[in-house]
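Trainee: compute the structure for the input listed below.
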Amino acid sequence: RASASYPFSPLDIDISLSHSTAGAEWCELGNEGGDFMLPSVVLLAGGTKGRDFVRAIVVNHEVPCTVSRVVSYPQPGVVDGFLEDIKQICEQHSILFTETQRPGLADMESDIVFLVGWQFLTPPHPGQVVFHDSILPRFRGFCPTVCALIQGEREIGVSALRPVAEADKGPILAVVKIPVTYPMTIHDAFEALRPCYVQAAREVVSNWSREAGLPAGVEQDHANATWSIWRDADDMVVDWNLSSDEIHRTVDALGTPYSGAKTSWKASDQMVIDLVLESVEVRPDVIFEGRRSPGKVWRIESGCPVVVCGSGMLKVLRARDGDGNPFVVEKLRSRFLSPHHW
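Mentor: Modelled structure (predicted):
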């Protein structure tokens, strides 16, 4: 899949089999005698990433396998209705669906169990494959793509690994990388990563055999491992002491399917108003004598405030209040609050 908004080229990621011929070509390559059976697969799928993976395998047949069951559960903070989409896909394609955070072995009866966007422990299964949206061993842990975008990483990707006792430390079965060009929203990043999951899953299936199961995989370079810590509501709040570039990347990384980057606005004669920042852009910096005062509105351009950051300036193009209404700044003498103001 290619689009001008996707920052990769055919050289970066190779999805060569069309969904209409994937199974046939796989059988031809895997067994000339024609008696090869596709592996049975259970999908443990959570969030937007999980929904898109289910759609790619079940609806588009982009990975040569037979799906016997899909397991999912609601995720707080994800607002795009992924769970209902997964249920509908399963119903339309007559696939068993189980809603639970704690599947049992009976729910996972298959040759391979793919875990995408999954956040909970599962019973051990010899065919388990975890998909982690980072280029391991970097960004082990929580929200790796969000953290990578906020930091301005030049590559993101997907790793398929065998699970071990400690999270994200298992042997690697496949890694697919793509370059990033900023600005990049989290929505566009997830769209760009979609074919990475498919390619990684194809590589896993191509190396599976009914006799031996999955290969052992390649051990990670643990000495170069880094971690991404869990995030909660406090981590959604913008700190205006940061650079305009980092705040821009933060706003883009916390948008749909997440609830958005948060801030508060205050004028001297008005109450504090809580806001969600939806769209911003970096503006040329201004050199101030004395105090820089990050968060203060420097000027208003067509109803859009230009805000002083720790370094650089940021124009707020679109924001909404707690009721979802568009918010327009009309007072120059006002400021956006950083957490230390609260």
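
Trainee: CA only for contacts and neighbour counts going forward, please
Mentor: Fine.

Trainee: excluding chain neighbours, give the residue nearest to residue 22 in space.
Mentor: In space, not counting the residues next to it along the chain, residue 22 is nearest to residue 64; the distance is 5.9 Å by Cα to Cα, 6 or more residues apart in numbering.

Trainee: tell me which helix or strand that neighbour sits in.
Mentor: Counting by DSSP states H and E, residue 64 is held by no secondary-structure element, helix or strand.

Trainee: who's in contact with it?
Mentor: Listed by Cα atoms under 8 Å, 6 or more residues apart in numbering, the contact partners of residue 64 are 22-23, 26, 38-39, 202, 205.

Trainee: and those, which two are the farthest apart?
Mentor: Pairwise distances across the contacts of residue 64 (Cα to Cα) peak at 13.5 Å, for the pair 22 and 39.

Trainee: circling back: want to throw the contacts of residue 64 into a markdown table with secondary structure?
Mentor: Formatted as a markdown table, the contacts of residue 64 follow (DSSP: H, G, I helix; E, B strand; the rest coil):
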| residue | secondary structure |
| --- | --- |
| 22 | helix |
| 23 | helix |
| 26 | helix |
| 38 | coil |
| 39 | coil |
| 202 | helix |
| 205 | helix |
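
Trainee: and for comparison, fold this next one:
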Amino acid sequence: MNQVVMYLMNEKGYFVLEHFIREYNSKQIRYVLLAKDNNIKKDYYNELVSLCEKNNITYYNRKESPPDFSGYKFAIGWRWIIEDSNNLIVLHDSILPKYRGFAPLVNMLINGENEIGVTALFATEEYDKGDIIKQEIVSIEYPIKIQEAIKLIAPLYSKLVNSIAQLVFDNKEIVGVSQIEENATYSLWRDEQDYFIDWNADCNTIKRLVDAVGYPYSGAKTYLNNKIITIDDAEEELDIVVENRDVGKVVFLRDGYPVVVCGKGLLKIIKARFLDESSILPFNTLRSRFGK
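Mentor: Below you'll find the model as predicted:
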């Protein structure tokens, strides 16, 4: 019986494993590699462990050394180099060759892309440049929060893994198609600084940032009168003529919600909190500044 190995993280990894078990016998999984993700609030590590134990699937932590395996391996959400790249199939959060690299889904949402997707490709030394095996794409409309986007692409992950696994189990050849290099773009890594809002941007971009880095991530950050806050939700408002356009200043108070001047347009803050989790609302001080 042919088997596969899986490197799994986060909600997408859990969704893939759960639906793989439903479609195939769990015995067709040789073992699973798991890892915790300290960058998000819920990483599904414990849920993945429970799912493996419930279905008698052998699993290892990332820091352990699993036995060698020469068959096909799937990497879903994995952030580390896998030394044995032979027969390694990587699933990437973008429609390659666009958005090679890091945090592609977040960056696609910030940029306002109308389609998101997942690509299954063979691993290579240079990241995300391998031959494409299959892709799945879904159209989206804005506003959309990152959690909703994750739930939209999780089934795409499962569909790709299950369809490719079926080829493995049927002893069929898995082939890929070379990427068109001139169409390639790259998505840079993000760190804590990238959570901070640039109020010089237009209100559309800021709104998309707020939605793209919200739960399960730590949320969009800014300063409010020199104190760091997290903005969880906001609404765009039509622009007005501001003779001295000092971005970040509050221009209106609407039922306890501050309306902030952006580089273009206005943004009404609907939900925001201080670092101690207390709400900044209701807001009653017009003379307030967001940002430094």
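
Trainee: between the contacts of residue 64 of structure 1, which sits nearest residue 307 of structure 1?
Mentor: Of those, the one sitting nearest to residue 307 of structure 1 (Cα to Cα) turns out to be residue 202, at 46.9 Å.

Trainee: tell me, how many residues neighbour the aligned partner of that closest one in structure 2?
Mentor: Using TM-score structural alignment, the partner of residue 202 of structure 1 in structure 2 is residue 162. Other residues lying near residue 162 of structure 2 total 19 when counted by other Cα atoms under 10 Å.

Trainee: skip the chain neighbours and tell me the closest residue to residue 162 of structure 2.
Mentor: For residue 162 of structure 2, the closest residue by Cα to Cα, 6+ apart turns out to be residue 20, at 6.3 Å.

Trainee: for the aligned residue in structure 1 for the one you found, which three-state class applies?
Mentor: Residue correspondence to structure 1 (TM-score structural alignment): residue 20 of structure 2 is matched to residue 57. With three-state DSSP as the basis, residue 57 of structure 1 sits in helix.

Trainee: distance of residue 144 of structure 2 from residue 156 of structure 2?
Mentor: Look at residue 144 of structure 2 and residue 156 of structure 2: by Cα to Cα, to the nearest Å, they are 18 Å apart.

Trainee: more neighbours: which of the two?
Mentor: Here residue 144 of structure 2 and residue 156 are compared on neighbour count by other Cα under 10 Å; more neighbours surround residue 156, at 20 against 15.

Trainee: just to be sure, the more buried one is in a helix?
Mentor: Yes: assessed with three-state DSSP, residue 156 of structure 2 lies in a helix.

Trainee: just give the number of residues close to the closest residue to it other than its chain neighbours.
Mentor: Counting by Cα to Cα, 6+ apart, the nearest residue to residue 156 of structure 2 once its immediate chain neighbours are dropped is residue 136, at 5.9 Å. Taking other Cα under 10 Å as the neighbour definition, residue 136 of structure 2 ends up with a count of 17.

Trainee: for the stretch 1-150 of structure 2, what spans make up the helices?
Mentor: If you assign secondary structure with DSSP state H, counting those that start in this stretch, the helices in the stretch 1-150 of structure 2 sit at 10-23, 45-54, 104-111, 146-169.

Trainee: could I get these as CSV with distance to residue 274 of structure 2?
Mentor: CSV is the format used below for the helices of the stretch 1-150 of structure 2 (distance: least, Cα to Cα, whole Å):
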stretch, distance to residue 274 of structure 2
helix 10-23, 27
helix 45-54, 28
helix 104-111, 23
helix 146-169, 21
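
Trainee: between those helices, which gets nearest to residue 90 of structure 2?
Mentor: With respect to residue 90 of structure 2, and counting by Cα to Cα, the nearest of the helices of the stretch 1-150 of structure 2 is helix 146-169 at 9.9 Å.

Trainee: the closest one: average distance to aligned residues in structure 1?
Mentor: Following superposition, helix 146-169 of structure 2 is found to deviate from structure 1 by 1.6 Å on average (mean Cα distance after the TM-score superposition for structure 1).

Trainee: skip ahead from that helix and say which helix or strand is next.
Mentor: From helix 146-169 of structure 2, the next helix or strand downstream (DSSP H and E) is strand 186-187.

Trainee: from the contact counts, what lies against that following strand?
Mentor: When contacts are defined as 3 or more Cα pairs under 8 Å, 6 or more residues apart in numbering; DSSP states H and E, strand 186-187 of structure 2 sits against strand 100-101.
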